[in-house]
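Colleague: pasting the structure only:
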């Protein structure tokens, strides 16, 4: 994915400046854990600098795309989220998190949280390498913010609180597949930035983070009642639906008879 040349990040101050101008909060990295306790600022590693640079570029494309789409699709302007990069562990209003929990979106503070080591985990442990696979992950979390902005996230969260565990899981699957579809919509709008193989990278990542694939990888027999994100096939198909249609109207997973 050609998202621009290197920014030449050389240290803490420059990364902080990029965070200020691009909506990325890097303070949890600079203070170590983001726990809110008093800690010493430490230098950034090369991997953290690269993650910050790349994430800022991808986040900028999501802001541009959704700012263009929102007025026509939803009748109001787009208010972009903040992306929080952290290392190992962090705290959010939605609770604590570590790299093991994976990326997540917190509607309380309207921030998406991403461990800087997750990209390496995707490539080394899941076999989902490539810069567009990483961009897809960021776009998916931004898609949850889109859902929050239009009220779907709050509505589904309220429904889940009244539902059984099995029913709540099924609702969560529809929510996650919709986010995959909205990620595909974003991808269609940055098509001029894509390089050969980029969409295949995203589809491969979607396949490697499907519930059935992950349960098999863990040595378990896939149990659909426990799925919370959808199968590999579903995740790939809904991403493709959004990419091919280029419109949020193609992403009504809650009205779909077949996921």
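Modeller: Nice, thanks for sending it over. Because the structure is a prediction, the values reported are computed rather than measured.
Colleague: CA atoms for contacts and neighbours, from now on please.
Modeller: Fine.
Colleague: buried residues in stretch 23-39?
Modeller: For stretch 23-39, the neighbour count (16 or more other Cα atoms under 10 Å) marks 23-34 as buried.
Colleague: Show only the entries of these found in helices.
Modeller: With helices taken from DSSP state H, the overlap with those comprises 27-30.
Colleague: could I get the buried residues of stretch 23-39 as a markdown table with distance to residue 127?
Modeller: Formatted as a markdown table, these follow (distance: Cα to Cα, whole Å):
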| residue | distance to residue 127 |
| --- | --- |
| 23 | 29 |
| 24 | 27 |
| 25 | 28 |
| 26 | 27 |
| 27 | 30 |
| 28 | 27 |
| 29 | 26 |
| 30 | 29 |
| 31 | 30 |
| 32 | 28 |
| 33 | 27 |
| 34 | 29 |
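Colleague: Among those residues, which one sits closest to residue 94?
Modeller: Within these, proximity to residue 94 (Cα to Cα) peaks at residue 34, which comes in at 13.7 Å.
Colleague: and here's the other structure:
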């Protein structure tokens, strides 16, 4: 994506040099499992804290100041440009539809972070917390996305993830997340999971809508990077890798095919009214 020399958002709170430190105790395979379960966590990120507490026991956090490398600083600047593009595009889309867009904040951290949804570690993966309307990301996740999940990597994979998480913010602003939780009440776990899948796929769709309206800044290979990332984090792909079998009733984010389909639909149409995942999910 063409980004150098372009506007950077002021809504990025970069805590990488001062936050986190190391979580003492636990970790290891537990952290990997939680990472895989909570990739692109959405509203499910609120479940992270009790799981961590149960599996890892009491932890203490050692906070250390960490100097940012030139590469770290450049990556932070790239994130600010992606966030700025989201701000500009979603502000216009909301305005065109008679609404006002409230900009979220993106928090960059290392290893651990405190949020309105509770404490989380890097193992949580990137997630959106509706309690404070912020997106939380440890950028080390993108190395995991490439080395563990087999994604191509590339800077546009980062843009896709950021835009997916901002998609959850859109759902909060539009009331979709609240309606989804109400729909889940009284449902079986399998039926509740289907609604969660619909929410996640719609966030993928919104990421595609953003990419559609940002075409002038895209470069060859960008969309392939996004599709590769979407493919790598499908529930079926993760389950095959971790347990050797696929259990559809346990899906919470959608298959690789579904995630690719909805991102591509958003990218092709650019029309937020086409994100009918709750109508079309089986």
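Modeller: Looks like it arrived, so ask away. The shown structure was predicted, so the numbers you read here are calculated from the model rather than taken from an experiment.
Colleague: about what we covered before: so can I have a markdown table of the ones in helices among the buried residues of stretch 23-39 of the first structure showing distance to residue 243 of the first structure?
Modeller: Listed next are these as a markdown table, based on distance: Cα to Cα, whole Å:
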| residue | distance to residue 243 of the first structure |
| --- | --- |
| 27 | 34 |
| 28 | 33 |
| 29 | 33 |
| 30 | 36 |
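Colleague: Residue 95 of the first structure: which of the residues you listed is nearest?
Modeller: Of these, the one sitting nearest to residue 95 of the first structure (Cα to Cα) turns out to be residue 28, at 14.5 Å.
Colleague: Wait, residue 256 of the second structure touches residue 237, no?
Modeller: Yes - contact criterion Cα atoms under 8 Å: residue 256 of the second structure and residue 237 qualify, at 6.7 Å.
Colleague: Overlap of the contact sets of these two?
Modeller: residue 231 (Cα atoms under 8 Å, 6 or more residues apart in numbering).
Colleague: And residue 103 of the first structure, what's its match in the second structure?
Modeller: Using TM-score structural alignment, the equivalent of residue 103 of the first structure in the second structure is residue 126.
Colleague: Quick check, that match in contact with residue 136.
Modeller: Yes - under the criterion of Cα under 8 Å, residue 126 of the second structure makes contact with residue 136 at 5.7 Å.
Colleague: Looking at the second structure, which helix is longest?
Modeller: The longest helix of the second structure (DSSP H) is helix 70-96.
Colleague: Have a look at how far, on average, that helix is from the first structure.
Modeller: Superposed on the first structure, helix 70-96 of the second structure shows a mean distance of 1.4 Å to its aligned residues (mean Cα distance after the TM-score superposition for the first structure).
Colleague: buried ones in that helix?
Modeller: If you call a residue buried by 16+ other Cα under 10 Å, then helix 70-96 of the second structure has these buried ones: 76-91, 93.
Colleague: did I read that right, residue 136 of the second structure in a strand?
Modeller: Yes - per DSSP: H, G, I helix; E, B strand; the rest coil, residue 136 of the second structure lies within a strand segment.
Colleague: Translate it into the numbering of the first structure.
Modeller: Using TM-score structural alignment, the partner of residue 136 of the second structure in the first structure is residue 113.
Colleague: picking up where we left off before, tell me which strands and helices the helix or strand following the longest helix of the second structure is in contact with?
Modeller: Following helix 70-96 of the second structure in sequence order, the next helix or strand is strand 105-108 (DSSP states H and E). Of the remaining helices and strands, those touching strand 105-108 of the second structure by 3 or more Cα pairs under 8 Å, 6 or more residues apart in numbering; DSSP states H and E are strand 12-14, strand 134-137.
Colleague: pretty sure residue 89 of the first structure is touching residue 98, no?
Modeller: Yes - counting by Cα under 8 Å, residue 89 of the first structure does reach residue 98; the two are 4.1 Å apart.
Colleague: joint contacts of those two?
Modeller: Joint contacts of residue 89 of the first structure and residue 98 (Cα under 8 Å, 6+ apart) are residue 115.
Colleague: contacting residues for the most centrally placed residue in the first structure?
Modeller: Against the mean C-alpha coordinate of the first structure, by Cα atoms, centre = their mean, the closest residue is residue 141 at 2.6 Å. Under the criterion of Cα under 8 Å, 6+ apart, the contact list for residue 141 of the first structure reads 103-105, 112, 179.
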